[in-house]
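A.B. asks: The following comprises the amino acid sequence and a computationally predicted model.
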Amino acid sequence: MYITRPDVKGQLLELTANTPQQLRQTNMSAILSVMRRSGALTGTDLIEATGLARATVIAVCDDLIQAGWVRELPAQRTAVQKGRPARVFEFDAAAGVVVGLDFGVAKTTALVADLRGNILAKATERLVEFTAPDAERLASIDKAIRTALASAGVTHEAVLVAGLGIAAPVDRAGNIPHSQPFWENFDIGIQENLRDRYGWPVLLGNDANLAAMAERWIGVAAGSDDLAVMLAGERIGFGLMESGRLLHGASGRSGEAGLLHLVHGVGTPEGIAVLARDMALLACKKGLPKTVLSTLAGDITAEAVFAAAAGGDAVAARILDDIAKRMARVISLIATFFDPELVVIGGAVAESSAVLLKPLQAELTTLMPNPPKVAVSTLGDAIVTLGAVRLALDYVEKHALELVPRA
């Protein structure tokens, strides 16, 4: 198996470790990092990838097998091979699982994934009311988790860490600002509750930031280092990445779009779903031009509006055009300050929003030179939960030697 060998990376490892214990941990981290991103590997493969000596590689692999992170596969001998067959090692993705959670206004979604990020199960619990008592909301989170774990066929003891996304800013210490009542509604002690109940580390993240992590991981933005992901369902919010690094801000509010009422031609931070619904309801009032939207009664959605526009309904087409122009103004504002190469529209309305791309991109060219490319996410309403999974996996990768595999 061929693996690109980093320039003298392995040789530098031994120079930067100050004690035998640090050297051991550094070597283990280097080998584990390679194995997580590969399939079955021989000792020779690992030597080429890390630059470590053969004796070191074999000793570290034995340590990782004993720790539960790596398993040894049957050795394979070729027809022309002489001597002892090469030992074969593989990262054990079933050494534990992670949980990703999206705690929203109307529902909680839980994903269970193995340590390579393969999704094993999903469960959703709906909330009757966002302002329900804290105990009721915490119970809905717990039920979603337990249902997902049962569907995955694992117990809570197998979970190494959980990631949790909320529609509020989160600072670097994991705190939620209390400058807006809506944000305060998410500060109900979820982390403490889950830690006390299950003993897991629980990582809190802003939903738009997690959406950006998901897109860069497995979405249309894979490989993009300068990226903006716009969650634009009910309200507009951005997750921003610069040089592959999330931007948080002093209190976690980078990407918040709360002052859009100051922007000419925008007026509110309302998202695509709200705008399409409100504009359609206004267009259905008596005395206005006839539209197929009037036959939908109270069941008007962004998807229905965009479908009507695609079917030739003139009123729906004007609504689509108005929304495209408004979103273009929002994107041009963000692009002026942060200069992303790609802007991704994500969230529940992303798929239906594909019809916005052409008029939106055209409007952008009138607002700024060299506008960013705009794309629509393919991750659907799982985008935040997948980002929470990525957040949890990043934690496992960083702290693997401090964690104990539980599967």
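C.D. replies: Received the coordinates, thanks. None of the values given here were measured: they were computed from a predicted structure.
A.B. asks: switch to C-alpha atoms for all contacts and neighbour counts from now on
C.D. replies: Noted.
A.B. asks: what packs against the strand or helix carrying Leu282?
C.D. replies: Assigned by DSSP states H and E, Leu282 falls within helix 272-283. Contact here means 3 or more C-alpha pairs under 8 Å, 6 or more residues apart in numbering; DSSP states H and E; on that basis helix 272-283 packs against helix 302-310, helix 314-338.
A.B. asks: Give the buried residues for the last one.
C.D. replies: So the one you mean is helix 314-338. Of the residues in helix 314-338, those buried by neighbour count under the rule 16 or more other C-alpha atoms under 10 Å are 314-317, 319-335.
A.B. asks: between the next helix or strand after that helix and helix 314-338, how big is the angle?
C.D. replies: In the C-terminal direction, the helix or strand that comes right after helix 314-338 (DSSP H and E) is strand 342-346. For strand 342-346 and helix 314-338, the angle between their directions (axes from the mean of the first three to the mean of the last three C-alpha atoms, to 10 degrees) works out to 130 degrees.
A.B. asks: want to compare, so here's the second one:
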Amino acid sequence: MTSLTLPHHDGSLEQYRLTGTPIERPHAAPTFNRIAYAAAHVVSDPLRDADPWGNAAIDWDQTMAFRHHLWSLGFKIAEAMDTAQRGMGLAWPGAQQLIRRSLAEARTVPGADLACGAGTDHLSPADARSLDDVITAYEEQVGFVEGEGGRAIMMASRALARVARSPDDYRHVYGHILRQTKDKVVLHWLGDMFDPQLKGYWGSDDFDEALDAVLSIIAANRDKVEGIKISLLDNAREVALRNRLPEGVLCFTGDDFNYAELIEGDGEKYSHALLGIFDAVAPSASKALAALAKGDVATFRGVIEPTVPLSRKIFEAPTQYYKAGVVFLAWLNGHQNHFTMPAGMQSARGLLHYADIFRLADKANVLDRPDLALKRMQSLLATLGVEQPG
């Protein structure tokens, strides 16, 4: 059987027939001419008794297996980032375990690489009283990552967004931390569409003022900044940042709406990638990036562009719940044996959203195991009241 009954937003049902073709796997991890980080999700363990909101149980075997999947396709991993539900189901103690385990696992894989999210999420924004509180929190997490032998991605801080009063406060905090780091770090500009508590980051709601602030931080600490990930879902703003970065400082697109054109570039400049959607479309992204490295722009576009409508659906508002769509596809594609998430986050999206993802994933050739995806989608539909004929 290659079809199933799917609901539409008008309340009607349709018989949908699969048309996609799975992307073939490379014989060996390909090489890219763009740095490509896939921000990876975690797999919960529904059979262990735990507090799902504050101390989620993680299935470490399946979580690590997924990282091997990404490494085999040529990706670096952005570990313990918002895709792993940092601050939305994965608290700092769980993140510490994840970072430690992933770093150890990477050492067993030739060529495997990762960078790890270090933020302030163990400090409740309501408990932050001063910039010194934020500095202490950053010092703990960056120190932990570097102490485990890892490189840090300096995640945006809800606590800093709450207590900072000007761009100078951001300069003070970031400068203090960057002067201490052992290695270069990646900065993280996450827009408030991903996290409403980050509104006004870098000290201003005005983009141009925020841009000037973060560029001044980079200029003052150029020897400690590998690059900056920007996730504003606005390609013009990313290009504005990219065009003003100092020589040698990289722009990593986190734009899950416009990544195809930003990675390809404008003929002079391009963005590298640090993307949550690469978790969900890894085989397609790997094939596309490998083609781009060979100068085959037509194949790059032909493979990557069909994934963009899927990504825009997964990351639609409220964008912070995109993790549900990412894990949904991991389940459909057989990377985990259940569709449950830390904090019960699978309930953050509804059946119509998942039905749309299913259609778009098929059209984008993202369903790696169509028979399994069909069976699992049918089970979800039945659980939520859409029976299949026969």
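C.D. replies: Perfect, thanks for sending it. Quick caveat, the model's predicted, so the values are computed rather than measured.
A.B. asks: For the two chains, what TM-score is obtained?
C.D. replies: After superposition, the two chains reach a TM-score of 0.27 (TM-score structural alignment, normalised by the length of structure 2), with 176 aligned residues with a C-alpha RMSD of 6.9 Å.
A.B. asks: ok so, going back, make JSON lines out of the helices and strands packed on helix 272-283 of structure 1 and add distance to Pro20 of structure 1.
C.D. replies: Supplementary listing: these in JSON lines, determined by distance: least, C-alpha to C-alpha, whole Å:
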{"stretch": "helix 302-310", "distance to Pro20 of structure 1": "60"}
{"stretch": "helix 314-338", "distance to Pro20 of structure 1": "44"}
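A.B. asks: So for Glu242 of structure 1, which of those helices sits nearest?
C.D. replies: Evaluated over these, closeness to Glu242 of structure 1 peaks at helix 314-338, with 7.9 Å, by C-alpha to C-alpha.
A.B. asks: what packs against the closest one?
C.D. replies: On the basis of 3+ C-alpha pairs under 8 Å, 6+ apart, helix 314-338 of structure 1 makes packing contacts with helix 272-283, helix 302-310, helix 357-367.
A.B. asks: could these be laid out in a markdown table, adding distance to Val60 of structure 1 and mean neighbour count?
C.D. replies: Below are these laid out as a markdown table (distance: least, C-alpha to C-alpha, whole Å; neighbours: other C-alpha atoms under 10 Å):
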| stretch | distance to Val60 of structure 1 | mean neighbour count |
| --- | --- | --- |
| helix 272-283 | 52 | 19 |
| helix 302-310 | 54 | 19 |
| helix 357-367 | 51 | 16 |
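A.B. asks: Output the ones you listed as TSV; include the columns distance to Thr50 of structure 1.
C.D. replies: Below are these laid out as TSV (distance: least, C-alpha to C-alpha, whole Å):
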stretch	distance to Thr50 of structure 1
helix 272-283	48
helix 302-310	50
helix 357-367	44
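A.B. asks: hey, where'd the strands end up in structure 2?
C.D. replies: Taking DSSP state E as the criterion, structure 2 contains strands spanning 3-7, 13-17, 36-39, 76-79, 114-118, 152-154, 185-190, 225-231, 250-253, 272-275.
A.B. asks: do the same with structure 1
C.D. replies: With DSSP E, the ranges of strands along structure 1 come out as 41-42, 70-76, 86-91, 97-103, 107-114, 119-126, 159-166, 202-206, 227-232, 236-242, 245-246, 342-346, 373-376.
A.B. asks: Would you convert those into JSON lines that also reports distance to Asn193 of structure 1 and mean neighbour count?
C.D. replies: What follows is those, written out as JSON lines (distance: least, C-alpha to C-alpha, whole Å; neighbours: other C-alpha under 10 Å):
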{"stretch": "strand 41-42", "distance to Asn193 of structure 1": "41", "mean neighbour count": "20"}
{"stretch": "strand 70-76", "distance to Asn193 of structure 1": "32", "mean neighbour count": "15"}
{"stretch": "strand 86-91", "distance to Asn193 of structure 1": "32", "mean neighbour count": "20"}
{"stretch": "strand 97-103", "distance to Asn193 of structure 1": "14", "mean neighbour count": "30"}
{"stretch": "strand 107-114", "distance to Asn193 of structure 1": "15", "mean neighbour count": "26"}
{"stretch": "strand 119-126", "distance to Asn193 of structure 1": "17", "mean neighbour count": "19"}
{"stretch": "strand 159-166", "distance to Asn193 of structure 1": "12", "mean neighbour count": "26"}
{"stretch": "strand 202-206", "distance to Asn193 of structure 1": "10", "mean neighbour count": "24"}
{"stretch": "strand 227-232", "distance to Asn193 of structure 1": "28", "mean neighbour count": "30"}
{"stretch": "strand 236-242", "distance to Asn193 of structure 1": "27", "mean neighbour count": "24"}
{"stretch": "strand 245-246", "distance to Asn193 of structure 1": "27", "mean neighbour count": "16"}
{"stretch": "strand 342-346", "distance to Asn193 of structure 1": "30", "mean neighbour count": "25"}
{"stretch": "strand 373-376", "distance to Asn193 of structure 1": "36", "mean neighbour count": "20"}
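A.B. asks: Now render the ones you listed as JSON lines, adding distance to Glu14 of structure 1.
C.D. replies: Below are these laid out as JSON lines (distance: least, C-alpha to C-alpha, whole Å):
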{"stretch": "strand 41-42", "distance to Glu14 of structure 1": "22"}
{"stretch": "strand 70-76", "distance to Glu14 of structure 1": "22"}
{"stretch": "strand 86-91", "distance to Glu14 of structure 1": "23"}
{"stretch": "strand 97-103", "distance to Glu14 of structure 1": "32"}
{"stretch": "strand 107-114", "distance to Glu14 of structure 1": "31"}
{"stretch": "strand 119-126", "distance to Glu14 of structure 1": "37"}
{"stretch": "strand 159-166", "distance to Glu14 of structure 1": "29"}
{"stretch": "strand 202-206", "distance to Glu14 of structure 1": "32"}
{"stretch": "strand 227-232", "distance to Glu14 of structure 1": "36"}
{"stretch": "strand 236-242", "distance to Glu14 of structure 1": "31"}
{"stretch": "strand 245-246", "distance to Glu14 of structure 1": "28"}
{"stretch": "strand 342-346", "distance to Glu14 of structure 1": "39"}
{"stretch": "strand 373-376", "distance to Glu14 of structure 1": "44"}
